[in-house]
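S.K.: only geometry, no sequence info:
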């Protein structure tokens, strides 16, 4: 049965520390993530809330990781697409992308991402070599995932403006300051980005940006902002598993998203929880679940812990 009849989780990760270290997992707060997380760990949690297809997203800027993720996708029917990494500043981006497409699982490469949030230059996305790499991503028919913080949203807007043929997907709402409760200037920058038709946003990563303990009421102003700015047809659900486990279970993240989108019509909810991801990433239709959104759990009364990171 088609994935459009179930939920698409448009953002999650996996890693095996025996294969490669995740050097961003440092300090006591992130210590719960310093273990292996596999698709076998994810699948029962995802299936339990009606997820029938996922997008597996890179975590490190290492060329060898993307072929490994593609191979995992080729072996697991839950993973419908992979957002990988390649060096956008290199002169041979087009050749690198073509090479990835030739690998096992290469047909499931749907996007590219870089940890822009870690770049000291707030205008990194506007560098000529980066813009050339982004153009190659677009020419390859791939999407570019934006992992940025609020002060980098202006450059993201300018990059999307200059490259109208490239679809930019904003991860984790652009990491708003949920813990402080401040909306501006983040909201203004997000609305400016959303004014461009080649931009999409992931409803993901909120719980780890919230203060501890968090509630759905803490998340609502930020979810409402992106819903109003992008609309359901350019908003997609993502769990950010396993990073979300620092602050919430998979079911709590799904329940919170369901509650935040409860005011939408059934057709609009189908967009947020499946249609936008299927269309944006060009995902194949597969899976078997009758549900179209996470079941509503009492997430607004569940108080969970905060961690200051999202991937």
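M.R.: Looks like it arrived, so ask away. This structure is a prediction, so every number in the text was calculated from the model and none was measured. Numbering: from 1, shown residues only.
S.K.: from now on I want contacts and neighbour counts done on CA atoms only, so please keep to that.
M.R.: Fine.
S.K.: buried residues, whichever strand or helix holds residue 71. List them.
M.R.: Assessed by DSSP states H and E, residue 71 sits inside helix 65-75. Buried residues in helix 65-75, counting neighbours by 16 or more other Cα atoms under 10 Å, are found at 65, 66, 67, 68, 69, 70, 71, 72, 73, 74.
S.K.: tell me the one among those residues nearest to residue 189.
M.R.: Relative to residue 189, the closest of the buried residues of helix 65-75 is residue 66; by Cα to Cα it sits at 30.7 Å.
S.K.: want to compare, so here's the second one:
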């Protein structure tokens, strides 16, 4: 990974932090995207200290960008700065995600689970896509890895109420957002065919992260069984496999359960739903006014 630039969202803890650490260990320049500046700087300092111990010359190759991915204006700013600050982007890992036990609405008026888990990676991917395409043209391939979950099974997209205004079920909202990740990846991979940018989605396993930090009954039950879950480092290995392994070179549009390609739910193969979600997502993020060929600028 020497000479590559990898962006990892939600990198201050859990799978994101472990993914950033492993990519840095492999020699990549890593851009950690974090919502909270204090926790982000603390995580960056920790990873830099680890890098300094293992490879002193790599301690300064762990960068930090602060952005609240629930706020579209901040996602737009993040995309602009990434394109401006880096002349190449080899890997984008869309890791950041939330599980919310009660309905919350973002400043953009969007239900927060859908906003963070789907619209944010959809928008950020579009914004950095020009740089990913350029890198693929020079290096042969760039990669987009989006984290999903086996929780997507058993649900379909409720296009009549994507904003959960008629009723909020936390499990339904989370599962629908994870299905959206797969539908987005399928459509994206088709649109990027033969351009050298591959897009895959991964369920990294059931991992003990702070996504279950809530005080509601679902989070409390989940924490009771946390001793059975994978450590973040174990889940991160499955993400890094898609981000860095030569074994998956040229592989695109696939759903991985850990490191194995498996079939997602039948609903994840609905091409009409993929196209409809793509169109609605562009409208909800303001990208409908942008040329379909790429991001602004």
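M.R.: Right, received. Where do you want to start? If you're wondering where the values come from, they're calculated on a predicted model, not measured in any experiment.
S.K.: how close are the two chains, by TM-score?
M.R.: TM-score for the superposed chains, counting by TM-score structural alignment, normalised by the length of the second structure: 0.34, backed by 174 aligned residues with a Cα RMSD of 6.5 Å.
S.K.: just give me the longest helix of the second structure.
M.R.: helix 170-191 (DSSP state H).
S.K.: circling back: quick one: the buried residues of helix 65-75 of the first structure as a markdown table, columns for distance to residue 219 of the first structure too.
M.R.: Listed next are the buried residues of helix 65-75 of the first structure as a markdown table, based on distance: Cα to Cα, whole Å:
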| residue | distance to residue 219 of the first structure |
| --- | --- |
| 65 | 32 |
| 66 | 32 |
| 67 | 35 |
| 68 | 34 |
| 69 | 31 |
| 70 | 33 |
| 71 | 35 |
| 72 | 33 |
| 73 | 31 |
| 74 | 35 |
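S.K.: which of these sits closest to residue 270 of the first structure?
M.R.: For the buried residues of helix 65-75 of the first structure, the nearest to residue 270 of the first structure is residue 73 (23.9 Å; Cα to Cα).
S.K.: report how many residues lie close to the nearest residue to that closest one once chain neighbours are set aside.
M.R.: With sequence-adjacent residues excluded and distances taken as Cα to Cα, 6 or more residues apart in numbering, residue 73 of the first structure is closest to residue 79, at 5.2 Å. Using other Cα atoms under 10 Å, residue 79 of the first structure has 28 neighbouring residues.
S.K.: hang on, residue 79 of the first structure packs against residue 57?
M.R.: No. In this structure residue 79 of the first structure lies outside contact range of residue 57 using Cα atoms under 8 Å: 10.4 Å.
S.K.: secondary structure class for residue 6 of the second structure?
M.R.: strand (DSSP: H, G, I helix; E, B strand; the rest coil).
S.K.: do I have it right that it meets residue 29?
M.R.: Yes. Between residue 6 of the second structure and residue 29 there is a contact under Cα under 8 Å: 6.2 Å.
S.K.: quick check: neighbours shared by the two?
M.R.: Common contacts of residue 6 of the second structure and residue 29 (Cα atoms under 8 Å, 6 or more residues apart in numbering): residue 23.
S.K.: and the residue nearest to residue 73 of the first structure, what does it touch?
M.R.: So residue 79 of the first structure contacts 53, 54, 55, 56, 73 (Cα under 8 Å, 6+ apart).
S.K.: and the fourth one, that's in a strand?
M.R.: Yes. Residue assignment for residue 56 of the first structure, taken from three-state DSSP, places it within a strand.
S.K.: tell me which residues in the longest helix anywhere in the first structure are buried?
M.R.: Taking DSSP H as the criterion, the first structure has its longest helix at helix 216-230. Residues of helix 216-230 of the first structure classed as buried: 216, 218, 219, 220, 221, 222, 223, 225, 226, 227, 229, 230 (neighbour count, 16+ other Cα under 10 Å).
S.K.: can I get those residues in JSON lines with distance to residue 131 of the first structure?
M.R.: Listed next are the buried residues of helix 216-230 of the first structure as JSON lines, based on distance: Cα to Cα, whole Å:
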{"residue": "216", "distance to residue 131 of the first structure": "37"}
{"residue": "218", "distance to residue 131 of the first structure": "36"}
{"residue": "219", "distance to residue 131 of the first structure": "33"}
{"residue": "220", "distance to residue 131 of the first structure": "34"}
{"residue": "221", "distance to residue 131 of the first structure": "33"}
{"residue": "222", "distance to residue 131 of the first structure": "29"}
{"residue": "223", "distance to residue 131 of the first structure": "30"}
{"residue": "225", "distance to residue 131 of the first structure": "28"}
{"residue": "226", "distance to residue 131 of the first structure": "26"}
{"residue": "227", "distance to residue 131 of the first structure": "28"}
{"residue": "229", "distance to residue 131 of the first structure": "25"}
{"residue": "230", "distance to residue 131 of the first structure": "24"}
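S.K.: which one of those residues is nearest to residue 112 of the first structure?
M.R.: Taking those together and measuring to residue 112 of the first structure by Cα to Cα, the closest member is residue 230, at 21.1 Å.
S.K.: ok, back up a step: which is the next helix or strand following the helix holding residue 71 of the first structure?
M.R.: Following helix 65-75 of the first structure toward the C-terminus (DSSP H and E): strand 79-84.
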